[in-house]
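Enquirer: take a look and give me a structure for this.
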Amino acid sequence: MTPFWKLSAAGFAATAIAYGPARMGFGLFLPEFRSAFGISTQTAGLISSLGFFGFFAGLLISQAMTTRKGPRLPVISGLLAATIGTGIVAAASNFTVLSFGVLLAMSSAGFAWTPFNNAVHRTVDDWSRPTALSSVSTGTSLGVAAAGTAALIISTSGISWRLCWAMFAIASALALAGNWAALREVAGTPGPGVAERWRVLFRRSAMPLFGIGLCYGITSAIYISFAADRIAQAGGVAGLPRNASGGLVFVCYGIAGLLGLCTANVKAMMGLAWLLRLLMLACALSFALIALWPTTFAGIILSAALQGLYVMMMSAALSFWSDRLFPSLPSQSFTAVLLAVATGSIVGPAIAGIASDAYGPMSMFLGSAALAAATAASFRSKHIWERPPVHSPENP
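Expert: I've put the predicted structure just below:
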């Protein structure tokens, strides 16, 4: 198997687990967790923010591992965290154990994606690199769709949510075994060159990239944390059990997100600046739909599809942008972007939970829509560099 196919498949599997059930599972099953553990909306926001703090910490640890040992160790560590974390949630007997399992599972997302930028940049040719990176980032779609399908089946059949989380743990273990084999050739090889310096990344030209990443983190984390609960609290969709609505949301979210595989082609047709604007507007419309029509099939399906498209295409677009600005620092530059995303993900759910309790979920979702729309309106094409200078540790 060629490096392109091997890394694309391994990365797809890793992100399918880490950014699928491990990262989305708490929001997907929040209605069930409310019933089992007596969780309020504000508390749910704090637990979600705690999980995203694990994501933030995982990014930093992953970067250190990649620099010293190459991309294999952080990916394997992340999938191990996902396996153990989802297993803990499946067996959780109280609120404290649940929170620890969520923290560990969600931290896997920080470990298991950025190392692939390093591996792909080193082993895949320039022409195929955007397609490989799109494949890695879009693994999330399959993971989210599969998790949503499992949740939908279990909620309509009356089987315990614990079985679903046990299945997530088994899937994580299988992905771990596959990546252990696929990344053997890049194990223990951090790559040539002197130590990378973070200060190289904090240039004026990169601030719009980090700003978009921050907004992306805030909005995407709020949606995955509270969309399913918004529908359940509004009464659910006619014809489905109340707690099955979350499964419907994430199935549509994941399926639509598969269009993220086309991100490289869409970017080539319209340019990165317009792609970013349209994705932020899609996010705004997604929030507005779930705020205003949370119990209609049309509103839920369209909202989830737009959000899935936004999340998957935006993640790939940020990867392209960081690789273009910092071609000699592929892993570290994308880690910096994801740290901005993680910062937004920590802040977003905590504030959203407080706002929802104070002003109601509709106002909270409409406020999130306004944030996305304002970001789209403020973005300028000049923020995208057509031919950026080459930045390297030797020549910052």
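Enquirer: from here on, just use CA atoms for contacts and neighbour counts.
Expert: Will do.
Enquirer: count of neighbours near the nearest residue to Ser77 once chain neighbours are set aside?
Expert: In space, not counting the residues next to it along the chain, Ser77 is nearest to Phe111; the distance is 6.9 Å by Cα to Cα, 6 or more residues apart in numbering. Around Phe111 sit 35 other residues, with neighbours defined as other Cα atoms under 10 Å.
Enquirer: confirm for me that Phe111 is in contact with Leu80.
Expert: No: with contact defined as Cα atoms under 8 Å, Phe111 does not count as touching Leu80 (10.0 Å).
Enquirer: on that earlier part again, what's the residue nearest to Ser77 in contact with, if anything?
Expert: The contact partners of Phe111, by Cα atoms under 8 Å, 6 or more residues apart in numbering, come to 55, 58-59, 61-62, 74-75, 77-78.
Enquirer: against Leu104, how distant is it?
Expert: From Phe111 across to Leu104, the span is 11 Å (Cα to Cα, to the nearest Å).
Enquirer: run this one through as well so I can compare:
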Amino acid sequence: MTRVGPRTANLVAVGFALTALAYGLARFAYGLLLPQIRIELGLGTVAAGWIGSAAFGAYCGGVVAAFMGVPRWGARVVAVAAGLCATAGLGLMGMAGSATTLGVAMGLAGISTGLASPPLAAAVGRHIPQAGRPRANGVINAGTAAGIMLSGVAALAFAAAWRELYLGFAVIAAAVTLWLWQAIPGEETTKPSPGAFDMRPRGLFSLCVAAAMMGAASTAIWTFGADILREQLHFSDQQIALAWLALGTTGLVSVMTGTATDRFGIAVVNRMSLVLMGLGLVSLAAGSWMSVLAFAAMGLFGAGYIVSCGALLLWGITLFPARSDLGIGLPFLMIAVGQMIGAPLFGGLLEATGTAAALTGAAVVMACAAIPAPHSARKDAGAGNHPEPASVT
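Expert: Model prediction:
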């Protein structure tokens, strides 16, 4: 295991960049740019929801591929594959002329997101000492917020030029992919031992249920948030981009997730983050009364979502200490399963009942996601105190 130094800092930095690319640009920028995309391509609400759902489904496939690929080919190869898929997906988004092409592009983007987190977890587990892993994982996870912020700033600068934005994002993706190959050390691969870890640890079902319910409720914002701001609250493109910027900026608090879970426990941190998201959804439902309330709602949701993702991945690592890539990938897989199911359901509910009822329903689901919790809710349940993971390679 290498000492903490410039090489370690470079690893964390490129992990942050890949997370920003895969989650912030390739995945969640779709919700921000959806109003312009719908107008140009003539997409209905349900069709837009199904395309978003396809991306989440592709994400699930990417996570499974990463589970199998990291032990076989190493973290660097899988991370570079994530960058290549993001580059291809973003480029195709910029050239999409139909809903079918758009769906294929979003599928590639979804695969890139699924491939991204497990190799980064494996690299952190191998090259960063145990004491520094929670903080490193927290910083890397905060890349999602940075990517959302970048997409918001770009949308402010270029207004409705969504094609040009996606092509520009593709250029960024290509640069990050080259950086990944340089920054992540090549590893000797090994076949995982079937008996090296318990595939059904106590608390696995609770983690899966909590992650899936959170993911399902979150599609209210990630897939339909910009549409709601435009159609129901009459926000301009500039106001929508500012709301997205608020969402990403508050998400940067997630860099402290590792420290917070060490002090207060994973259960407390995750429940507080779910409360923030639930308040954000309810506040957005009431945003028509006061526009500033909508900005606050997006900020609450952004902080809650990124922190919850961090808490869930640390929860997963405590269940699979010998396979940190599996511990991180599994909760993200279940979040995506929830989003795959939730996107078309929320789209249908939005059309059938209206904005306020649909958002309130999503908030109720978010509250239910707080019921499952790690079996150990003590302060020492944080990720920094689990046993030293075995070397991934």
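Enquirer: TM-score for this pair?
Expert: In this superposition the chains share a TM-score of 0.91, using TM-score structural alignment, normalised by the length of structure 2; 382 aligned residues with a Cα RMSD of 2.3 Å.
Enquirer: picking that back up, quick check: the aligned residue for the residue nearest to Ser77 of structure 1 in structure 2?
Expert: Alignment note (TM-score structural alignment): Phe111 of structure 1 maps to Leu115 of structure 2.
Enquirer: ok, now Phe326 of structure 1?
Expert: If you follow Phe326 of structure 1 across to structure 2 using TM-score structural alignment, you land on Phe320.
Enquirer: distance of that match from Gly258 of structure 2?
Expert: 17 Å.
Enquirer: these two: which is more packed in?
Expert: Under the criterion of other Cα under 10 Å, the comparison of Phe320 of structure 2 against Gly258 puts Gly258 first, with 27 against 24.
Enquirer: name the nearest residue to that one, sequence neighbours excluded.
Expert: Using Cα to Cα, 6+ apart and skipping the chain neighbours, the partner closest in space to Gly258 of structure 2 is Pro134 (4.6 Å).
Enquirer: Ala171 of structure 1 too?
Expert: With sequence-adjacent residues excluded and distances taken as Cα to Cα, 6+ apart, Ala171 of structure 1 is closest to Ile17, at 7.4 Å.
Enquirer: and if you look at Phe37 of structure 1?
Expert: In space, Phe37 of structure 1 is closest to Phe95, 5.9 Å off (Cα to Cα, 6+ apart).
Enquirer: which position in structure 2 pairs with the one you found?
Expert: The criterion is TM-score structural alignment: under it, Phe95 of structure 1 has Ala99 as its aligned partner in structure 2.
Enquirer: tell me the contacts of that match?
Expert: Applying Cα under 8 Å, 6+ apart to Ala99 of structure 2 gives the contacts 41, 43, 51.
Enquirer: quick check: it vs Phe56 of structure 2, distance?
Expert: According to Cα to Cα, Ala99 of structure 2 stands 16 Å off from Phe56 of structure 2.
Enquirer: again, but for Val63 of structure 2
Expert: From Val63 of structure 2 across to Phe56 of structure 2, the span is 11 Å (Cα to Cα).
Enquirer: count the neighbours of the aligned partner of Phe202 of structure 1 in structure 2 for me.
Expert: In structure 2, the position corresponding to Phe202 of structure 1 is occupied by Arg200, as judged by TM-score structural alignment. Residue neighbour count, defined by other Cα under 10 Å, stands at 10 for Arg200 of structure 2.
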